[in-house]
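[1] Any chance you can model this:
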Amino acid sequence: MGFSIAIDGPAGAGKSTIAKRIAKELGFIYVDTGAMYRAMGLYFQRKNIEDTVVIKRDCKEADITILYENGEQQVILNGENVNGFIRTEEAGKMASHVAKIKEVRFQLVELQRKLSKTSDVVMDGRDIGTHVLPNADLKIYLTASAYTRAERRYKELLEKGETCELEKIEEDIVARDEQDMNREFAPLRQAQDAVLIDSSDLTIDEVVKKIIYLYANKQ
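    From the prediction side, this is the model:
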């Protein structure tokens, strides 16, 4: 049995960045659940399908796997490497939409649980500690204020040369939180046994140190 670390929290809290750093420092496998949902979102975005009934029926046609090549994660959708397509705002919104659908979640959770049984893993998402890995060895709930999260995203997009409005990004983040926290199946919430970390005033290094300290105390 592997050691599993679950990191949950709202959009833009820095979960993926932190989880990747933790995995690298501890030599664990990073399972990017968000990327898997984004790949599913991309699948339906490309088909221009938003109808829940159709998504329920067709989600099994999206074969999504994660591979590692030279230490880099590759997300494969039906044989195609989609790393370059899944990080758009559109794919993110569609991922949030499809993530509410039970059939989609069942399909992806199966793969995620299988990985955690055979390897030491760090997994981040919205419902890892509450639903995907309820028996994870260490659970973290990572959050930050909506404004802080919007500001981080704004800077990221500016660095990529994209034009964007901070206010609009913050509105989208608040709407995404609302959607994620109120979905019927496996909503975003802090697991009872999760350690709360608010990263609003912390650097990435400080958050990583905190989590590695918590991991060391579990040994």
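[2] use CA for all of it now, contacts and neighbours both
    OK.
[3] Contacts only, for Asn81.
    For Asn81, the set of contacting residues under the criterion of Cα atoms under 8 Å, 6 or more residues apart in numbering consists of 74-75.
[4] mind running it again at 6 Å?
    Taking Cα atoms under 6 Å, 6 or more residues apart in numbering, we find Asn81 in contact with Val75.
[5] one more, for comparison:
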Amino acid sequence: MTTFLQIAIDGPAASGKSTVARMLAKRLHGFYVNTGDMYRTIAHVCLLRQIDAASQPQLVADALDSLDLRYAVADDGEHLQLRLNGEDVRQEDIRRPEVAAIVSHVAKIPAVRAWMLERQRDCRSLGLIIMEGRDIGTVVLPEAKFKFFVTATPLERARRRFAQSGETAAGATLEQVAREIAERDRIDSPR
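    Alright, predicted model coming up:
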């Protein structure tokens, strides 16, 4: 397998990883890989199949056998498209609040993490990649030539997520979003 230059961007939820990664990919004419979207896709599958990721981790792990999840070069040749079983993954499906509410539970399942690791590492053969997510520089791409850790204050992260998700339409407050981010950090910290 040919391996190209890799740039790893790590950091907590809503810290700005995606913004930085997208900007770098555009500037360097590389491919942006959002590993969070991969986990969101599995969370979406859990919702569709009515699997409770928090209480049924083995069912989540078993579901992986029927899934083919991978990034592929899009038709325009300029960006990557996440595909599940040959179909494009739609952002409106994986960015729903219901998905956000369970994605940390999905991501902490060891079988899911091992399954994802292989697929994330497969992206190395696609060209210059800028990959963002959790544990990218230490676990997924430890050999990355460049590694960055992006962070922000808890309040700024809550503001970013609040603005990003349009929570005002759903009736959530900035304080609720801040509590959700704190809970996500609590769930994510042991992994």
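[6] okay, which residue of structure 2 is out on the far edge from center?
    Farthest-out residue of structure 2 from its mean C-alpha position, per Cα atoms, centre = their mean: Gly171, at 24.9 Å.
[7] and the alignment partner in structure 1 of that residue, helix, strand or coil?
    Under the alignment (TM-score structural alignment), Gly171 of structure 2 pairs with Thr163 of structure 1. Using DSSP: H, G, I helix; E, B strand; the rest coil, the secondary structure recorded for Thr163 of structure 1 is coil.
[8] could you measure Thr163 of structure 1 against Tyr154 of structure 1, distance?
    Between Thr163 of structure 1 and Tyr154 of structure 1 the distance is 9 Å, computed by Cα to Cα, to the nearest Å.
[9] again, but for Lys114 of structure 1
    As defined by Cα to Cα, Lys114 of structure 1 lies at a distance of 36 Å from Tyr154 of structure 1.
[10] more neighbours, the two?
    Set side by side, Lys114 of structure 1 and Tyr154 show unequal neighbour counts under other Cα atoms under 10 Å, the larger going to Tyr154 at 21 against 10.
[11] Where does that one sit, in terms of helix or strand?
    In the assignment (DSSP states H and E), Tyr154 of structure 1 maps to helix 146-159.
[12] What residues sit buried inside that helix?
    Burial within helix 146-159 of structure 1, assessed by neighbour count using 16 or more other Cα atoms under 10 Å, is assigned to 146-154.
[13] For the one residue sitting closest to the centre of structure 2, give its distance to Leu141 of structure 2.
    Of all residues in structure 2, the one closest to the mean position by Cα atoms, centre = their mean is Gly36, 0.4 Å from it. When Cα to Cα is the yardstick, Gly36 of structure 2 and Leu141 of structure 2 sit 15 Å from each other.
[14] again, but for Arg121 of structure 2
    Between Arg121 of structure 2 and Leu141 of structure 2 the computed distance is 7 Å (Cα to Cα).
[15] quick one: which of these two has more around it?
    Under the neighbour definition other Cα under 10 Å, Arg121 of structure 2 and Leu141 were set side by side, and Leu141 has more, 21 against 15.
[16] which one in structure 1 is aligned with that one?
    Using TM-score structural alignment, Leu141 of structure 2 lines up with Leu133 in structure 1.
[17] again, but for Ile7 of structure 2
    The pairwise alignment with structure 1 assigns Ile7 of structure 2 to Ile5, based on TM-score structural alignment.
[18] That match and Val122 touch, don't they?
    Yes - between Ile5 of structure 1 and Val122 there is a contact under Cα atoms under 6 Å: 4.7 Å.
[19] now the strands for structure 2?
    Under the criterion DSSP state E, structure 2 carries strands at the ranges 6-10, 31-34, 69-73, 80-84, 87-88, 129-133, 146-149.
[20] Tell me which of these sits most buried.
    Across these, the average number of neighbours (mean count of other Cα atoms under 10 Å) peaks for strand 129-133, which reaches a mean of 27.
[21] Aligned counterpart of Ala175 of structure 1 in structure 2, please.
    With the correspondence set by TM-score structural alignment, Ala175 of structure 1 lines up against Glu183 in structure 2.
[22] ok, back up a step: and the helix holding Tyr154 of structure 1, how far out from the chain's middle?
    Averaging C-alpha positions (Cα atoms, centre = their mean, to the nearest Å) puts helix 146-159 of structure 1 17 Å from its chain's average.
[23] Check stretch 16-25 of structure 2 too.
    Between the mean C-alpha location of stretch 16-25 of structure 2 and the chain-wide mean there is a distance of 13 Å, by Cα atoms, centre = their mean.
[24] what's that stretch aligned against in structure 1?
    In the comparison with structure 1, stretch 16-25 of structure 2 aligns to the range 14-23 (TM-score structural alignment).
[25] Could you check the matching stretch and say which residues are buried?
    Neighbour-count burial for stretch 14-23 of structure 1 flags 14-16, 18-23 (criterion: 16+ other Cα under 10 Å).
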